[in-house]
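Student: Next comes the sequence, and after it the predicted model I'd like to discuss.
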Amino acid sequence: MGRGLSKRRLGRVALACVGLALAGLVVAFTLRPSPESYPTLAARTGPPTTGQLTVRFLGTSTLAFDDGQDVVLIDGYLSRPGVVALLTQRLRPDQAAIVRHLKQADIRRISALYVAHTHFDHALDSASLAKAYGAALYGADTMAAIAAAEGVTAPAHRLASGQPSTVGAFQITPFRTPHAPGDVAAGATAADFRIPAPARAYPEGDAHSFLITHGTCRILIVPSAGHPGDVFHNVRADVVMLGVGNLSRQGPEAVAAYWRDTVAATGARLVVPIHWDDFSRSLDEPLKPFPYAIDRFDQTMKQLTALAGDQIALRLPRAFEPMDWSGLPAGGCA
């Protein structure tokens, strides 16, 4: 009898442990930090003056630069399929979402589109956008293959590290920089790419950062949190749009080195984190970081805040709203 009771007790304990473990997983994959805990950029009010640069963040690393004559888009990931679709379905651009979000961002034309690398969260909508708006498309060889699979007949311009291109008053210089550790599409190749395609079929390709110069304003965009080494040691920037996705998983020393060789190396006085939001959430919903089980955005922001100190402004961007840098130490961009 005693042994039977002991076995039953052990069974109940084991069952309770399994339940606690499952509850812990549910919590880890649902709870997430709040972006409201951190300072954000204000939205600029009133219409821009002639030639004034307007910068908008559209989630992940999608950024729109508009001077009233030309619009330069970085990436262009607007469809943002949900987590079930990302895990189980073949993807194609969601044209209704694209039109809706471009309208919300007041984007009526696109002169050129630069793709940082060709994972789905950067390249899913890029070829479709370039085709629809007649935009010049810039990217790696993998972007050219994806564009061809989507029926884009215009040639995709290959990015050459350190070689600038000009779009109206904009000068855009790409720099070959590493992707953050870990490849969500390891082994994927664009050689046999077809649309629709599963998320894991979008190859990384060559990863790039971009320096955008407009007048006296110099903005460095680092979409992916891979350590760039000394690539930016001779580059000057007023603002760094700093990719922080999964940066917490690299450890404090790696975070400090990343900051040193991007922000400190360029002398930037304003840092705007990008690629921090959960890209499986629609842009119809408020931007939120990934759950704790995927990325510890709170830990990243704590360390970046300490690195910024009192000398550098660290501000989260708001989706769709024109960034207001007035009163911030943005140098030639103020």
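Tutor: Nice, I can see it.

Student: Every contact and neighbour count from this point should use C-alpha atoms.
Tutor: Will do.

Student: Quick check, Gly139 in contact with Ala116.
Tutor: Yes: with contact defined as CA atoms under 8 Å, Gly139 reaches Ala116; the gap is 6.9 Å.

Student: Compare the two (neighbour count), which wins?
Tutor: Set Gly139 next to Ala116 and count neighbours by other CA atoms under 10 Å: Ala116 wins out with 33 against 27.

Student: check contacts around the more buried one.
Tutor: 74-75, 122, 139, 207-209, 223 (CA atoms under 8 Å, 6 or more residues apart in numbering).

Student: hmm, try it at 7 Å
Tutor: 75, 122, 139, 207-209, 223 (CA atoms under 7 Å, 6 or more residues apart in numbering).

Student: what does Asp67 give?
Tutor: 51-54.

Student: Who wins on neighbours among these?
Tutor: Leu53 (21 neighbours).

Student: In a strand, Tyr218, correct?
Tutor: Tyr isn't right for residue 218; it's Arg. Yes: assigned with DSSP: H, G, I helix; E, B strand; the rest coil, Arg218 falls within a strand.

Student: That one contacts Val235, correct?
Tutor: No: when contacts are counted by CA atoms under 7 Å, Arg218 is not listed as touching Val235 (9.6 Å).

Student: which of those two has more neighbours?
Tutor: With neighbours defined as other CA under 10 Å, Arg218 and Val235 compare such that Arg218 has more, 23 against 14.

Student: Find the residue closest to that one in space, skipping its chain neighbours.
Tutor: Ala237 (4.9 Å; CA to CA, 6 or more residues apart in numbering).

Student: count of residues packed around the one you found?
Tutor: So Ala237, with other CA under 10 Å, has 27 neighbours.

Student: Could I get the full set of helices for the stretch 101-250 of the chain?
Tutor: 120-123, 126-133, 141-149 (DSSP state H, counting those that start in this stretch).

Student: show me the contacts for the residue nearest to Arg218.
Tutor: Contacts of Ala237 (CA under 7 Å, 6+ apart): 218-220, 266-268.

Student: so which of these comes closest to Ala147?
Tutor: Leu220 (25.8 Å; CA to CA).

Student: one more structure, for comparison:
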Amino acid sequence: MSDDTKKNRRTDHGHGRRAVLRGAALGAALPLLPAAAHAQTRDPGPSPVPGSRPSPDHGSASLRWLGTSGWRIDVGDRTVLFDPYLTRFRTGLFEKAFDPATKIAETDPGLVREYAGSPELILVSHAHWDHIADVPYIAKATGARVVGTETTFHLLVAFGVDPLQISVVKGGEVLDFGDGLTVEVVASLHSRNKKHAYFTPGTLTAPPATAPATISDLPEGDTLAFHVTAGARGPALFLMGASDFAERQVEGLRPDVAMVAVPSSSSTHRYVPRLLRALGRPGVVVPVHWDNFETPLRGPVRPDPTMDLAGLVAQVRRESPGSRIVVPDYRTVYGADMRPRA
């Protein structure tokens, strides 16, 4: 992407819980914010960023958190999914008995009907099981177009998804889906544990000979973030699936709402301050990927006790005091400004 384009865009088992993906806890776990699943911690006010696009039409979209980093975004009668991991299954990750040979569970069609609807677009950040496991079923059942990396492409083809249904991206693409729905693909990075490593790195250059059967058959395969403009007047949403990012790729984006993955180690230098500055200190910040994603999606949110959610919230307040912080839950449907809908 040219400099001018960037300037103008507005729009151990050795593993341990979650360490296999994102790292060990930072000290003792802090409690979940008190009764604040969607509390407002700051007055919304106007965007503090000079030159930002016109105020979005907050009635134009609705959002629902699918747990982990997943979201369902509805714009009128159009549905976009991001990292829809619905059929959760146990790997031992939250019981200090993580098993890389855990078999990938079959998707629950009822959960897809309830939470996914009939999407026309599925955005995939990377190919770990808690991001991609349900994508093959949803894509085949609904015909939705999938946007993801080359590794995501090869895995989905191995699962039986039509290759013509998948758009391979690397970062830098700005995809126009009509009627103001645009998706800017952002080259990104996967989070790292305290040893600066993560579970199943690697990429694929061809489909595996057989369909993946276990979670260790799903390599990360590079990581993407997405800047989605949901309709002609927004809102603009920043979606990330892991708690690291490529600062120079994010620089210049100005989302109205930023879905920020909670880190579980300090291996990424000044993660929150650098991210918020690069994004222009968004009006709304939504912490994601802090829940126990091996509990049923139909149940209440159970926080991962190793994740420092309260610590992230405190950092956001300090680094971007004009941002309103919304801690989401599974049951609430939010408007485009992340206020609960009646």
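Tutor: That came through, no problem. In this text, all values refer to a predicted model and were calculated from it rather than measured experimentally.

Student: Go through the second structure and flag its longest helix.
Tutor: helix 309-319 (DSSP state H).

Student: State the span of the first structure onto which that helix is aligned.
Tutor: Using TM-score structural alignment, helix 309-319 of the second structure lines up with residues 297-307 of the first structure.

Student: That stretch vs the second structure, average offset?
Tutor: Compared with the second structure after fitting, stretch 297-307 of the first structure deviates on average by 3.0 Å (mean CA distance after the TM-score superposition for the first structure).

Student: Quick check: buried residues in that stretch?
Tutor: 297-301, 304-305, 307 (16 or more other CA atoms under 10 Å).

Student: what does that stretch contact?
Tutor: 33, 247-248, 289, 314.

Student: and what of stretch 244-255 of the first structure?
Tutor: If you take CA under 7 Å, 6+ apart as the criterion, stretch 244-255 of the first structure is touched by 224-225, 273-276, 295-297, 299-300.

Student: related to what we said a few turns ago, trace the residue nearest to Arg218 of the first structure over to the second structure, please.
Tutor: So Ala237 of the first structure corresponds to Pro255, using TM-score structural alignment.

Student: Phe57 of the first structure matches what in the second structure?
Tutor: That one, Phe57 of the first structure, aligns with Trp65 by TM-score structural alignment.

Student: ok, now Ile195 of the first structure?
Tutor: So Ile195 of the first structure corresponds to Ala211, using TM-score structural alignment.

Student: Neighbours of its match, how many?
Tutor: 14.

Student: my guess is it meets Val157, correct?
Tutor: No: the pair Ala211 of the second structure / Val157 is not scored as a contact, 8.6 Å apart, by CA under 7 Å.

Student: ok, back up a step: can I get the contacts of Ala237 of the first structure in JSON lines including distance to Ala319 of the first structure?
Tutor: Output for these, formatted as JSON lines (distance: CA to CA, whole Å):
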{"residue": "Arg218", "distance to Ala319 of the first structure": "21"}
{"residue": "Ile219", "distance to Ala319 of the first structure": "18"}
{"residue": "Leu220", "distance to Ala319 of the first structure": "19"}
{"residue": "Thr266", "distance to Ala319 of the first structure": "26"}
{"residue": "Gly267", "distance to Ala319 of the first structure": "26"}
{"residue": "Ala268", "distance to Ala319 of the first structure": "22"}
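
Student: got a list of what Pro201 of the second structure touches?
Tutor: Pro201 of the second structure touches 219-221, counting by CA under 7 Å, 6+ apart.

Student: what about it, distance to Thr223 of the second structure?
Tutor: For Pro201 of the second structure, the distance to Thr223 of the second structure (CA to CA, to the nearest Å) stands at 11 Å.

Student: what does Lys170 of the second structure give?
Tutor: For Lys170 of the second structure, the distance to Thr223 of the second structure - CA to CA - is 9 Å.

Student: Neighbour count for the two, which is higher?
Tutor: Shown here are Lys170 of the second structure and Thr223; by other CA under 10 Å, Thr223 has more neighbours (26 against 16).

Student: Wait, the more buried one touches Val186, no?
Tutor: No: counting by CA under 7 Å, Thr223 of the second structure sits too far from Val186 to count as a contact (9.0 Å).

Student: Can you tell me what Ala136 of the first structure aligns to in the second structure?
Tutor: Using TM-score structural alignment, Ala136 of the first structure pairs with Arg145 in the second structure.

Student: Sorry, wrong one. I was asking about Gly82 of the first structure.
Tutor: Match for Gly82 of the first structure (TM-score structural alignment): Arg90.

Student: and the aligned residue in the second structure for Asp66 of the first structure, how many neighbours?
Tutor: Correspondence of Asp66 of the first structure to the second structure, assessed by TM-score structural alignment: Asp74. Neighbourhood size, Asp74 of the second structure [other CA under 10 Å]: 20.

Student: again, but for Leu137 of the first structure
Tutor: Neighbour number of Leu137 of the first structure under other CA under 10 Å is 27.

Student: what distance separates stretch 304-321 of the second structure from the centre of its chain?
Tutor: 17 Å (CA atoms, centre = their mean, to the nearest Å).

Student: Starting from the longest helix belonging to the first structure, tell me the next helix or strand along the chain.
Tutor: Longest helix in the first structure by number of residues, with DSSP H as the criterion: helix 2-30. Once the chain leaves helix 2-30 of the first structure, the next helix or strand it forms, by DSSP states H and E, is strand 42-43.
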